[in-house]
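**Student:** Only the shape, not the letters, is given here:
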């Protein structure tokens, strides 16, 4: 028996058991990462508990009911919109054949490249009162400003529309995958029993895909409650804007923490629902063999309608915003090659690169620890680390600033009293605390990409490495990382792009005079300089296309 036999064991069903040695260092690192991801939530809860009741009473009597109703209304509108658009488009491109379907099934993913606040800037420029649409309407009809009614884009409904246009791909991707996995047996049996195609879809195909669709809708909802840029620009008062207003405008840290706790409770409730829904997802194919659903040929009128319905979200969510932003940028006085914009771009790339590398490294520690020591402990560490994806960036910012500001103040007081030296804010005003916030927020994305690649590696790979004398670190460095290079690159790219688009945590935590492209776009838009905001917005969108291209390639392979 070799040394490897002492550390690698297998159960009768071929699954790997925990060995008696190895994994200790990775266990410490994994639990350190997991506890770091939970720290902001605990800090928010403690800051809210010690903030006194006067603030929360004042909030409850003034703005809290409004924040709650507006947030719930926005969530409901986005949930309904993404459900209808994402599921309907997924069914049409998967189950029917019409002109352009191969192009549209890929193009429907493209709006995912846009942050919702960028769409808000583009459509406000066109649809607001001075915009080209209303100006042309007044010129053609001769109406005055009070002679007609036009939908207000800066409203809760307008914010919901922007969010639906960029978030429906979550539902579309999951629903399309679920429809592709369904067997034709159940659907054809319903048709044989006299049900129409619509009735068979409603009573058979849709219920079978419900867990995947529900997961997509819940992901869209969690992104909605985390959004700050869109609702802030449109003047919609939600919990996200309330946290920022309490923190900066009112200088009320206790009120911000208590609002953050309310939003955190809502987000974690949604995370639990999403986890339970995904955990119950099961797909059972009728019959001995899985027979994919054959796409149906439809008549010319229905084909034209299907092509129109699938084209609308692509045009509104990607084509028009790109055209509008490009035209706006031509009218702006912003120069991407100027010293200021080079600084904005450098800051954005520096933050995104540092956050991507550190987040993926932490995800590797968590994923590899699960590989070495499969069980409840490692699964719990990974679950805790994933909680950050359900927590808005503003909540994470508050949760990190509160404890580290207290640490900096205590250290400064001790150093002054002991050595007569002022240390100032060593941690709170640093880039690295902001990078840590990004890590907490996007750990789930990096861990999911890494685990996806790791799942394809058979346990015999580990056994072979151990039999050749490799310890855990050598096995990771010489075997796992080379084999998982595509998954690691995907994880790095996803986190990089997410950080480039992130706004609320950056606004709250960035060091003094350290602005990014997202912050510059927000500042210019807040000053109503929308043409100027188009330039950094286009750069953010262009970077956001990178992971979308990867997703489109996967969609094309499965299509």
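**Tutor:** Structure received. Predicted model only: the values in this text are computed from it and were never measured. Residues are numbered from 1 along each chain as shown.

**Student:** C-alpha only now, for contacts and for neighbours.
**Tutor:** Noted.

**Student:** Where do the strands of the stretch 151-300 of the chain begin and end?
**Tutor:** Using DSSP state E, counting those that start in this stretch, the strands of the stretch 151-300 of the chain run over residues 296-297.

**Student:** hey, where'd the helices end up in it?
**Tutor:** 156-181, 184-192, 197-200, 206-226, 229-234, 239-244, 253-279, 300-314 (DSSP state H, counting those that start in this stretch).

**Student:** and of the ones you listed, who's closest to residue 512?
**Tutor:** Nearest to residue 512 among these is helix 239-244; the distance by Cα to Cα comes to 16.8 Å.

**Student:** So for the helix or strand that contains residue 35, what gets flagged as buried?
**Tutor:** Using DSSP states H and E, residue 35 sits in helix 24-49. By neighbour count on 16 or more other Cα atoms under 10 Å, the buried set for helix 24-49 is 26-27, 29-34, 36-48.

**Student:** helices and strands around the helix or strand just after that helix, which ones?
**Tutor:** Next along the chain after helix 24-49, taking DSSP H and E as the criterion, comes helix 53-61. Helices and strands touching helix 53-61, by 3 or more Cα pairs under 8 Å, 6 or more residues apart in numbering; DSSP states H and E, are helix 253-279.

**Student:** any idea how far the helix it packs on is from the chain center?
**Tutor:** How far helix 253-279 lies from its chain's middle: 15 Å, per Cα atoms, centre = their mean, to the nearest Å.

**Student:** and here's the other structure:
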């Protein structure tokens, strides 16, 4: 119970102050976009001609091909595996349901890092193939180089398919079994049920999953660079870091942002006329069909294949390499320092992101309608923007603040503050907040929506303020949603590479940046412990999603 207070004296509509808070959070989230536009405007007019003639054609073509390939693989693998564990009952199905989530634990750059060694011409796979075929040298026989567009598409596809698998499986599970029974009585085969009923009804979920996978593909910088694919994201990084042209990088980032907007627009256009409803009073849950033991084993092995390729193989490689490294040199102090840096940055960013997400979601609950809805959308725009885009905007905004503070301190106290924000790690934390505020606000908003409004009315009738209602009613009842959002944000902060790589202070390394540096130098084994630590942390949301997504 919450303590009662004197009745509120003001007849003012509740939530006005919270709407101002939501507006402030939205401003914080969209400031980097304004900073990006400002930085891009500083570039010379002739720069676009150079970009169009040299950088953008190759980068744009590679990006479009990569997006198309990853979209096809994630759609096919995600939809097929979702139907497999929903429509058929076979030995190991329940285990396979959550095992198919495990590739989410492995960031794309770690998969590329691992397979570069696994599929190396003198690596274990090609050595075994040559031994089986009777060859002795890589000059006699070697597999196609994984450093290619095809290799990049395949590796990204087998890691990102869970973005399609999760919503599509949820859609299959909630489809009425009555529709399937009616189709079967008319002589429709199980395969035809999938193509004619289940898949058309699940198209919105498939479209959402593909769009999320494509946004993750655009955010990737490590895998594409390691595998020799020059995407627009890689071009932004090289233009900024290698050529020291921040304005040029900002202009390329604008082109990337337009691609993100196009993906979102196409996804919404594709399902603009799709409206489905089911009578829940007469709905019977979709029941999987029991298959024979032999067919069940084949189905299980088929469903296990993407798990092996997307999680088991790279995780086993990292485990072996980490064990070798530990036996050879133990745990170096450098790894310990990187662990501390990673945990501190991720914890601070998660705390701030969850608090801001809670305030934004609560403001939407107090003042439902168009203003709060638009403010919440503005607050969550950063999740659609790749990390490199956010990083340029954050750098521009915070560098401006640093200059303002430094000039003020010089004029008032005669002391220079230097890079107060950029040099303290605040830029990294700010970028992570902007990137992952959507996860926090979305998850917490979903949790708050399950709390009856009658509890708000009861609290207010006893004299509690809106802040008191949040403290004594909503926080206790939405602890699970807040905790889940915090876990997802924390793991994403640990895995984030582009923003951390571009904005971290000098001489500050995290697991992700250390791994990128070692992979860039070709010393993969040196980063195996850091990579394994990221994968182990990444397993946590897979476990959470497997528990939340289990519908019985």
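**Tutor:** Perfect, thanks for sending it. All values reported here derive from a predicted model rather than from experimental measurement.

**Student:** Which positions in the second structure sit opposite the helix holding residue 35 of the first structure in the alignment?
**Tutor:** Using TM-score structural alignment, helix 24-49 of the first structure corresponds to residues 16-41 of the second structure.

**Student:** once aligned to the first structure, how far is the matching stretch on average?
**Tutor:** Its matched residues in the first structure lie on average 1.7 Å from stretch 16-41 of the second structure after superposition (mean Cα distance after the TM-score superposition for the first structure).

**Student:** Just give me the match in the second structure for residue 78 of the first structure.
**Tutor:** Matched to the second structure by TM-score structural alignment, residue 78 of the first structure sits across from residue 70.

**Student:** Quickly find the element holding residue 378 of the second structure.
**Tutor:** Using DSSP H and E, residue 378 of the second structure sits in helix 370-379.

**Student:** Name the residues that touch that helix?
**Tutor:** Under the contact criterion Cα atoms under 8 Å, 6 or more residues apart in numbering, helix 370-379 of the second structure has outside partners 19, 22-23, 25-30, 360-361, 363-364, 434, 437-438, 441.

**Student:** Check which residues of stretch 352-360 of the first structure are buried.
**Tutor:** Those buried within stretch 352-360 of the first structure under the rule 16+ other Cα under 10 Å are 352-360.

**Student:** Apologies, that question was intended for stretch 418-427 of the first structure.
**Tutor:** Here stretch 418-427 of the first structure shows residue 425 as buried, counting by 16+ other Cα under 10 Å.

**Student:** hang on, the earlier thing: quick one: which of the buried residues of stretch 352-360 of the first structure sit in helices?
**Tutor:** The helices, defined by DSSP state H, take in 352-360 from these.

**Student:** can you put these in TSV and add distance to residue 345 of the first structure?
**Tutor:** Shown next, in TSV, are those (distance: Cα to Cα, whole Å):
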residue	distance to residue 345 of the first structure
352	10
353	12
354	14
355	15
356	16
357	18
358	20
359	21
360	22
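
**Student:** Just name the closest of those to residue 288 of the first structure, please.
**Tutor:** Checking these one by one against residue 288 of the first structure (Cα to Cα), the nearest turns out to be residue 360, at 41.0 Å.

**Student:** Identify the residue nearest the residue mapped onto that closest one from the second structure in space, chain neighbours excluded?
**Tutor:** When the second structure is aligned by TM-score structural alignment, residue 360 of the first structure is paired with residue 354. Nearest in space to residue 354 of the second structure, with sequence neighbours left out and distances taken as Cα to Cα, 6 or more residues apart in numbering, is residue 440 at 5.4 Å.

**Student:** Isn't that neighbour up against residue 489?
**Tutor:** Yes - when contacts are counted by Cα atoms under 8 Å, residue 440 of the second structure is listed as touching residue 489 (6.9 Å).

**Student:** what touches both of these two?
**Tutor:** residue 353.
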